[in-house]
Each structure stands twice: as C-alpha cells, then as structure tokens.
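**Q** build me a model:
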Amino acid sequence: MLTLQNLTYVHPNKDLLFDNLNITINKQEKIALIGNNGIGKSTLLRIMAGILAPTSGTVKTDSKPYYIPQHFGQYNELSVAAALRIDDKLRALRAILNGDVTEKNMTLLDDDWTIEERCQEALRYWDLAGLDLFQRMDKLSGGQKTKVFLAGIIIHEPEIVLLDEPSNHLDATSRIALYNYIESTNETLIVVSHDRTLLNLLPEVFELSKKGITAYGGNYEFYVTQKAVEANAFSEDLKSKEKALRKAKDVERESIERQQKLDARGKKKQEKAGLPTISMNTLRNNAEKSTAKTKDVHAEKVSSISDELNQLRKEMPDKDKMKIGFDDSALHIGKVLITAGDINYDYGSRPLWQQPLSFQIISGDRIAIKGTNGSGKTTLIRIILGELQPTSGTIQRADSSSIYIDQDYSLIDNKRTVYEQAESFNTGHLQEHEVKSKLTHFLFTKKYWDKPCSALSGGEKMRLILCCLTIKNTAPDVIILDEPTNNLDIQNIEILTAAINEYIGTIIVVSHDAYFLEQIGISREIAVATIES
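**A** Coordinates of the predicted model:
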C-alpha cells in the first residue's frame, strides 16, 4: 500500500505546485497518473520514491518503491550496474567466488546469491543479452537506457514500481514487451505516460490538475469518455452563462430606456401643471435618483454574470481555446511526388537495408516509416528530403515543398524570442498585431512573446512550430515528423493530432505510437530493416 496524506510541494522559487493531496493506492493496484506538462507528475513520483521531500504532508509505503526516471542523461557517467545500484553487490559476489570471503564483502552481498542470475534473466527479457554491466551508460542508446532501468524490476523484485514515461525511446518490439509486463505483473504500479495504448492497459486513471487529484474508475478510454461528458456539461454551462449575460444586458438597456421615458413624461406633465421651480427641482432629483438606482441594480447583475463567465472561460481546457486554421497544400491530391526503385544506402562498403526499397509517395498520402531503433528510418527521411542520395537504385522527385519536424525541433531557433521565431515565418507580411494574435490562438499570450525559445518545453516548441506553419503564407506540400509524440503530454498530442487532421496534404511520420498513427489516419507504411551483423 502507498498512502499520501495532505501532501504539498512548493518549488524553491516559492511557486506552489500542488497542495493537500490525499491518495491511497492498495496492493497490486495499477494506476495511470496523467496531467498536463508542468503540473507536477514527475515531481509527485519522485516524492513517492523518497527521492524528493514534500514541503508538508507524509508518504507511507509498505515497502521501498522502485523508480524508473524519465531522463537518463544524469546517469551517463555511471556504469550500468552503478545506475541500477547493484555494482557493489556484484563486485562483492565476484570477490567471494574468487576466494576473498571478507566480512565487508559478505555484508555487501547480503546473502543475495542469485543477483547475477537475475541480471542475466532481466537483460534477456529486455533484449539486452550480452550487455556488459560495467560499461558506461553513455555508450547506450535512449531505448537501451530505458530497457536497463526496466530490467531493474526483475533484478530488484520490488512490490511497488513507479514508472515515468517508460515507453519513451522504445521501438515497437520493446513496447510490446513493456505492455506484456504491465498486463501480467502483480506488482503495484503507478505509471506516468502519454502512450495511450499503455494507458488503456491500466484499470484506473488519476488526473493531476490545478484542482488536485481526481480518480476515474476505468482505463484511459473510460477517462476520455468521462472527460467528454464533463466537457459537454461545461460547454452547456458556458452557453447558458453567455445567454444569461446577453439577457441581463438587454433587460438593463430596456429598463433604463423605460425609466428615461417615464421621467420624460413626468417632466412634461409637471411643466404643464405649472409647478413652482423648487417642486420641479425636487421631482427631477427624485427621478434622477430612481434612474441611478435602476442602473446600479442592473449593472451589478451584469457585472456578477460577467465575472462568472470570465471565470468559466479561465477554466476552459487549453486545447479548446486554440484555433489552428491550417492551410492546405497547393498540390492536387494524387500527384506522384517520389518514385523510388530498389534503393539502398551504403555505410562504408556495406548496404544499410536487408532489402532494397521500392515505393511511391503520392500527394495526400499518410505514410508511416516503420522499423526498429537503428534500422535507418532517419536515413530514409534524409533521402526523401533530398539531403542524401541512395548509393544504389533510382529515385525521382517532383517539385514540392516540405517541412521536417525532428525530435529536437530544429526548426526552432533557440536564440530567438517566441515573437521573433513567429515573425521569421511571416512570408505573407502580416502586421505585428496579426502575428501576435496568431501566437495567442496557440496559447502564447503576451508573457511569452519576449521569452527565449530555449526556455520552452518540448510541447511548447511543437505548438510554436504549428503556429509558425499557420503564419507562413503557403502551406508545405509535405510534412515529415520524426517521433513527434516523444516528450509531449497528452494535451499537446491531442493538439498535434487535431492540427494534422485539419491539414490536407502529405504526411510522413516515424513513430512507435500505434494509437497516434491510428488517430491521424495512416493508410500505409514503408518498412525498413537493417542487415544483421
């Protein structure tokens, strides 16, 4: 069991991240923890793991959780065994087996005589057989680093496992191994992920938001359905409040006009009656007071409804505030853009792919490039873009424009401010206020305009690229995306999905996210496989 009581965390800069959280997760429960980037999911996992202390409140666990972090660069200087915190134990075992049976070595080993067998079993399961446990982490790919920490589950045999974006950098085969583990394990799991396929394997969803934590008694699809119900109710509340505001303003106007007409009639009657000046002044003052009182009553009601409406609009989900407005490609659907015949690419004297590739790309296609990590997907993209030429076979390219959005968001110049980045795409000579209006539509409000792009998160950079594409005078004919959902939260994936689905043009995408590929309507794939050593 894992229990959080009255948990509060305040950043060192005094910003409140979350306040008074209360959660109980029972033994063998499997929980998805979701929420927008920056809301505190990773921080909460680190507090659960005992790595970070809360500002106030308590964490109670029956056993020490095993924590798999999202980023692995911090371990680059360590060996694989040191990153897994088993290096001392392995050295002690090997020393003992070589006859160095000291008290220190026996204490370090702590009777864990099967540690080496568990390591080999774990590495085999995660397709890392033969990996040297004492080699440095910086020699491994991102996917291998992820699998090293996943292997630690078998090695450490924990009862509680905390996973932060575990499917990041994993290829399709490794994702299936992860999904099988999640379905079959009896350990208590708390998983932070944007991988919707993975989230659907977890029977409960906890959403962390500015309001706290809300539990949904079902998987991610159930959560989406419940959120849609909430969104519809919210939309109806918004429409009702907008209608009430219009009605209140109409009533205010009509009441003031009616009062003014009554005052005018009364004044005419008083003048006809020939009342003394002092009496006329008294009646006029009374009329003015009555009109002012009427105005105040209605103004207060209008102000109250207006405040409630503004509060509702503030609570509107960010993705619903966005206006994407993608232009379409100027190319007619069905034009042949690329024809490749038996192409391959040599590294040294050796071809990259097992089988030469033959394919056509036609305007309007939605294509996924599939292959394991290191199979040459990025090389194929560079050939499609014309940056590389195949060393064998033929390729023909029609005139077309393309945008390549890589994993590092290289289209963004980190030295520029957000406004300067947007302005660099302003080929249609929009006015400054029009560019800033576009930025606002993509949730880059005034406080962002002078912010350096280097300070943006991955999700923000992706949103800024989408904004820049709407500012550009002509839409690209082809948009190529390389692992676009890596490092994006669910909200930004939904924004990206909506943008792609609005765009009429050619999409080529490299992604291991099957759910995302389904959502954007991928119709066919190009599979690549390297020649095995």
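
**Q** contacts and neighbour counts: CA atoms only from here.
**A** Noted.

**Q** give the buried residues for the helix or strand where R46 lies.
**A** Per DSSP states H and E, R46 falls inside helix 41-49. Within helix 41-49, the residues that count as buried by 16 or more other Cα atoms under 10 Å are K41, S42, T43, L44, L45, R46, I47, M48, A49.

**Q** can you name the element that comes right after it?
**A** Assigned by DSSP H and E, the successor of helix 41-49 is strand 56-61.

**Q** go through that next one and flag the buried ones.
**A** G57, T58, V59.

**Q** for K295, state which of those residues is nearest.
**A** K295 lies nearest to G57 out of the buried residues of strand 56-61, by Cα to Cα, at 50.4 Å.

**Q** three-state assignment of the nearest residue to the closest one once chain neighbours are set aside?
**A** Excluding the flanking residues, the one nearest G57 by Cα to Cα, 6 or more residues apart in numbering is L7, at 4.2 Å. With DSSP: H, G, I helix; E, B strand; the rest coil as the basis, L7 sits in strand.

**Q** would you mind giving the buried residues of strand 56-61 as TSV with distance to E207 added?
**A** Shown next, in TSV, are the buried residues of strand 56-61 (distance: Cα to Cα, whole Å):
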residue	distance to E207
G57	20
T58	20
V59	19
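
**Q** related to what we said a few turns ago, quick one, the helix holding R46 and strand 56-61 angle?
**A** Computed by axes from the mean of the first three to the mean of the last three Cα atoms, to 10 degrees, the angle separating helix 41-49 from strand 56-61 equals 60 degrees.

**Q** report the distance from helix 41-49 to the chain centre.
**A** 18 Å (Cα atoms, centre = their mean, to the nearest Å).

**Q** quick one, helices of the stretch 201-350 of the chain?
**A** Using DSSP state H, counting those that start in this stretch, the helices of the stretch 201-350 of the chain run over 220-273, 277-315, 318-321.

**Q** Throw those helices into CSV and include mean neighbour count and distance to L331, thanks.
**A** CSV is the format used below for these (neighbours: other Cα atoms under 10 Å; distance: least, Cα to Cα, whole Å):
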stretch, mean neighbour count, distance to L331
helix 220-273, 15, 36
helix 277-315, 14, 39
helix 318-321, 14, 29
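
**Q** please generate a structure for the following sequence too, so the two can be compared:
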Amino acid sequence: MTAFSLALDRVTFTLPDGRVLFSDLSTSFDTTPTGLVGRNGVGKSVLGRLLAGQLAPTGGQIQRQGRVHLLAQHSGAPAGRIADLAGVAPVLDALARIEAGSVDPDDFACVGDRWTLRAQLQALWQQLGLPALDPDAPARQLSGGQAMQVAVAGALLSDADALVLDEPSNHLDGAHRHRLLEALSQWRGGLIVISHDRTLLRQMQRIVELTPQGLSSHGGNYDLYLQQKQQAQRAAESELALRRHERRQQQQAEREQRERQAHRQARATRDARTANQAPILLGGMKQRSEQSAGRLQAQWAQRRADGDARVRAAAAQVEADVQVALLGPTLGRARPQVALELCDVQLPLLAAPLDRIDLRVPGGARLAVTGGNGSGKSTLLRVMAGRLPPLSGEVRRAVGCALLEQSVFDEGGDGTFIADGSGAEPRSTLALLQRANPAESEGVLRTRLALLGLDADRILRPLHTLSGGERMKAALAAVLYAEQPPPLLLLDEPGNHLDLPSLAALETMLRSYTGTLVMVSHDEALLEAVGITHRLDATAAGWIA
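**A** Sure thing, here's the model as predicted:
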C-alpha cells in the first residue's frame, strides 16, 4: 500500500450549465480518518468525485499520491451482478477463465496476485453480517442495506490506498452499522467519509466541513467539531455585533460633526455679512470653507466604506441559520377505524416464515416496521401500496395512500414514487410539484419549496442533477403537497440523505401529520420523535406486531 496524501490547491468546479458549485478550496488529506460534512446540495458528492479523480477541477489543482477508490451513493435497485456491484467482476471473470483453461496473458495480468479474492470476498461479507452470496447472482435481489454492504466490501478489497465513501451507512440497521464501523476501524489507508450519520462521524478523527464559503477543518470527532463550530459561531456573532456597534457610533459621530460644521458655516456667513470686508476676501473665505467641507465629505465617505467593509467581513464569518420547514398536509377530520388490512397475505420474493402476514392498521396509527437488512420490509410496503401484488390473500385499503421508496430519484432519475404510478420523469422539482398539485398557484408552490431550502435556482434544475438529500425533499414535497394529500403515508427510510436541519423538519411535520403513518426506519431517534404508537418487527419467527 502506497503512503497516501492528497492536496487541494485553490480548487474550483463549474457545472456544465455554467454555475460555480464551489471555488478556491484548499486543504490536504492524509491517513487520518476524516468525515466530510455539509448541507444538502452544497457539493459534497461532487467533491468526493474530484478527490477520487473521477472528475477534473475547472480551476486549481489536486495533487494525489496513491490510488483512491470512490464508493458513490447507492439508491434504487442495483443493476448487473453482485460481482459488478462489488467492483470485482473483471478479476472473478478472469479467474473463472483461467480455471477453465485460459492461458491468455491479459487474464493473468487482470488477476495479479488476487488469487484468493473469492474467499476474501465471502469472509468479508460474513464479517459485515451478509449471508453467503453468489457473485454471479443478480444484484437486484439484494435489499438496499445488503447492496450497500456488498459495495463496501468491494471498496475494502479494492487494493486502493484510500477510500472515499459517500453515505456508506444508508439503509443499514443497527447491527450491520456496528459491523461497518468495526470493518472501517481496521482499514489502514486513507479514509474520507461523506455522511450525515452522527454515529459514524463520531468514529472519525477529523471533520472537514464544506459550506458556500469554502472548506474548514476541525481536529477531533463530530462531537468536538460541533463544540468548535458553536464556539466559532458565537465568536463570529460577537465580532459582527461589535462591528455593527462601531458603525453606529461612527454614524452618530458623523452626524454630530456635520451639525457642528453646519453651525460654523452659518456663523461664518452671518459674521461675513456684518463685517466690512472686501468682496475678494469674502470669496476666498468661501472657497476655503467649501474645500474644507469637501475634504470632510471625502473622509466621511471613506470611513463609511471602511465600516461597511468591516461589517461585511464579520457577517461573512457568521453561518446563516437556514430554517427548513416541511408543512403537514391538511386532511379531513373523519378517518376510518381500520386504514389498512392484510388478510392472510403471502408476500412475494420472501421465504418462510416472513412470507406470511395478517395485519390490521388502525386509522391514525403510527406503525414502525423494523427488522434486519434483507428481511423484507421494503417488499411489505410495496405490497401495502399496491406496487407489488401478493401471491395470495387480500390487501384492503380504506383510504388513498402514497409510498415514498428508498429509490427516490436514483441516478437514473426515476420518479415512480408518485401515487399515480407515472414513470414519466418531470423536468424539475417545480414541474414535479405542479404535476402533483395542478390547482395550486406557482407562487405558493415556490414558497413551499423555498421553506425546504430549495431556492429559485434549484427548483428549476433537472431532478437527476440534485443531491440525494435534495431529491428526497422534492419527493416529500410532491407527496405531502399533492392536490389530494394521502390519508395513508408509507415511508421507506425517509431520513436517508437528509442533513440535520432537514431531518428535524421531517420529524416536526410527521408529529403533526393527522393521517395513518407506516414507516420503515433504522433510526430509533426518528421513530421516537414522530411518536410511534405500534410496531411490526421482522424476526426469525416471522412478523410480530
């Protein structure tokens, strides 16, 4: 393994449409485990691709020593084989050809010294808590959490000198998240983790924050970063208050000086009228007075400019407290006694005993669906919503429902979470919301999106160009602000990709939601915050309510 180092020198990146995503970024990375944090849409995933060499900066330079492997965000059903998802398909295919008798030098060059890769892969999958998998099996058979674990295993076996992992704990339950932390603690190369997961970030030894003002580095883990950030924010706010006070004092002094100057000029004018002086002398006195007043005006203007510049510089150090608000839908007061019922349902794609379920969800209930990765939680939600038909039995919905899946706006831009099942992708977030609520005015829709932190520029961008968190916000808006809001809301890991202010807004909205809620989540803090009333747990003995 090569000693890893990476340095950014005044790096700028401009998007294809001409927008500058960030500029003048300078910092360095070594083998210190580092968390990269920042608000949704600030450019963390793009920066990750720059660090890995998948993108080139449009300005500045990146000096890289050692090979960097990027694990990009995973959402949606993975394509290809499990080996493709792990990034080891070329080596395994070459091994298979050699075992079948190939003597092609290219196959031997591809394998190199990785003759035990199959065994290494199975051992690492076991360490991460995965069952034995066939690398040639379709990756689409994996759950979201299992797909993430397979990709993480591939990254750890990539023979890279450094890893850049983008949201590696998404979709993972508590036990598998713990296994991920153990595996990362054993990694000896460079490690940069892009995440909003506080548990994962607490294992890092350095936090680098990306903001619209640039990069800032904080030694220590996430908790220490928060303390440093709060202290810096308080200091910046105090500095701003001081500079504003100085400017007010300066303005007061200028007003008083102007008044004194006006009094002196008025007195001099009166004295000139009563004095018996030659006109030429009076003209000279007037000219000298005007010149003096002009110098004073220039001095005042310069002082005002200097004071304003000091205030602007201090204000730039104060991070804007961006408020994110997600408004709950207005529903009718009447709600059914039973909102959803599954009668002797046999679920597709699942093995016994989790393939059978009987369930009654009361109207107004808040049901948490929990269980390990791959236990069938997402499949259950799709059957509840009518996206997948049961193999047998009956699904009864007393009210309309909407399902927000894990795969919201994956890299292919799929918009199939919309309640009408339309697969046609809207052009932008605003177009998506207009399709969901054609009767509402554009101004109201823009205001609601602005409250979510999606500004006038972002709501017009193509959906697939938005960050994972921004796509999640767009999806939530389309469901909750629809012309007919859903009395039954089915959410599959809605906290994935959301930054902390957006997660807090989601919690607030769900607490005030008056319909029936069914939510899959591994985030116990989120489940507690929304006031869960019922639980359905996937266990080795089947579904237990």
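
**Q** and which of the buried residues of helix 41-49 of structure 1 is nearest I190 of structure 1?
**A** Closest to I190 of structure 1, out of all of the buried residues of helix 41-49 of structure 1 and judged by Cα to Cα, is L45, at 8.2 Å.

**Q** just give the nearest non-adjacent residue to the closest one, would you?
**A** L45 of structure 1's closest residue in space is L162 (Cα to Cα, 6+ apart), at 6.7 Å.

**Q** just give me the closest of the buried residues of strand 56-61 of structure 1 to T291 of structure 1.
**A** The closest of the buried residues of strand 56-61 of structure 1, once distances to T291 of structure 1 are taken by Cα to Cα, is G57, at 56.0 Å.

**Q** for L367 of structure 2, give me its contacts.
**A** Residues near L367 of structure 2 by Cα atoms under 8 Å, 6 or more residues apart in numbering: V361, L517, V518, M519, I532, T533, H534, R535, L536.

**Q** try 6 Å this time
**A** Neighbouring residues of L367 of structure 2 by Cα atoms under 6 Å, 6 or more residues apart in numbering: V518, H534, R535.

**Q** and the next helix or strand past the host helix or strand of it?
**A** For L367 of structure 2, the enclosing helix or strand under DSSP H and E is strand 366-371. Next along the chain after strand 366-371 of structure 2, taking DSSP H and E as the criterion, comes helix 377-385.

**Q** residues contacting L128 of structure 2?
**A** Here L128 of structure 2 is in contact with R179 (criterion: Cα under 6 Å, 6+ apart).

**Q** Y503 of structure 1 is nearest to which of the helices of the stretch 201-350 of structure 1?
**A** helix 318-321 (17.1 Å).

**Q** still on that earlier bit, possible to save the buried residues of helix 41-49 of structure 1 as TSV with distance to I23 of structure 1?
**A** Below are the buried residues of helix 41-49 of structure 1 laid out as TSV (distance: Cα to Cα, whole Å):
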residue	distance to I23 of structure 1
K41	14
S42	16
T43	15
L44	11
L45	13
R46	15
I47	13
M48	11
A49	15
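
**Q** of the residues you listed, which is the nearest to R258 of structure 1?
**A** Looking across the buried residues of helix 41-49 of structure 1 and measuring by Cα to Cα, the closest to R258 of structure 1 is K41, at 57.2 Å.

**Q** name all residues that make contact with the closest one.
**A** Taking Cα under 6 Å, 6+ apart, one finds nothing in contact with K41 of structure 1.

**Q** what's the matching residue for Q251 of structure 2 over in structure 1?
**A** Here Q251 of structure 2 is matched to K249 in structure 1, going by TM-score structural alignment.

**Q** and the nearest residue to its match once chain neighbours are set aside, how close does it get to S290 of structure 1?
**A** The shortest distance from K249 of structure 1 to any residue other than its chain neighbours is 6.4 Å, reached at V302 (Cα to Cα, 6+ apart). According to Cα to Cα, to the nearest Å, V302 of structure 1 stands 18 Å off from S290 of structure 1.

**Q** do Y223 of structure 1 as well
**A** Counting by Cα to Cα - Y223 of structure 1 and S290 of structure 1 are separated by 54 Å.

**Q** now do E165 of structure 1
**A** Counting by Cα to Cα, the gap from E165 of structure 1 to S290 of structure 1 is 65 Å.

**Q** before we move on, what about Q74 of structure 1?
**A** Taken as Cα to Cα, the span from Q74 of structure 1 to S290 of structure 1 is 72 Å.

**Q** now do S174 of structure 1
**A** S174 of structure 1 is 77 Å from S290 of structure 1, by Cα to Cα.

**Q** if we can go back for a sec, trace the residue nearest to K249 of structure 1 over to structure 2, please.
**A** Aligned partner of V302 of structure 1 by TM-score structural alignment: R304.

**Q** then V229 of structure 1?
**A** In structure 2, V229 of structure 1 lands on Q231 (TM-score structural alignment).
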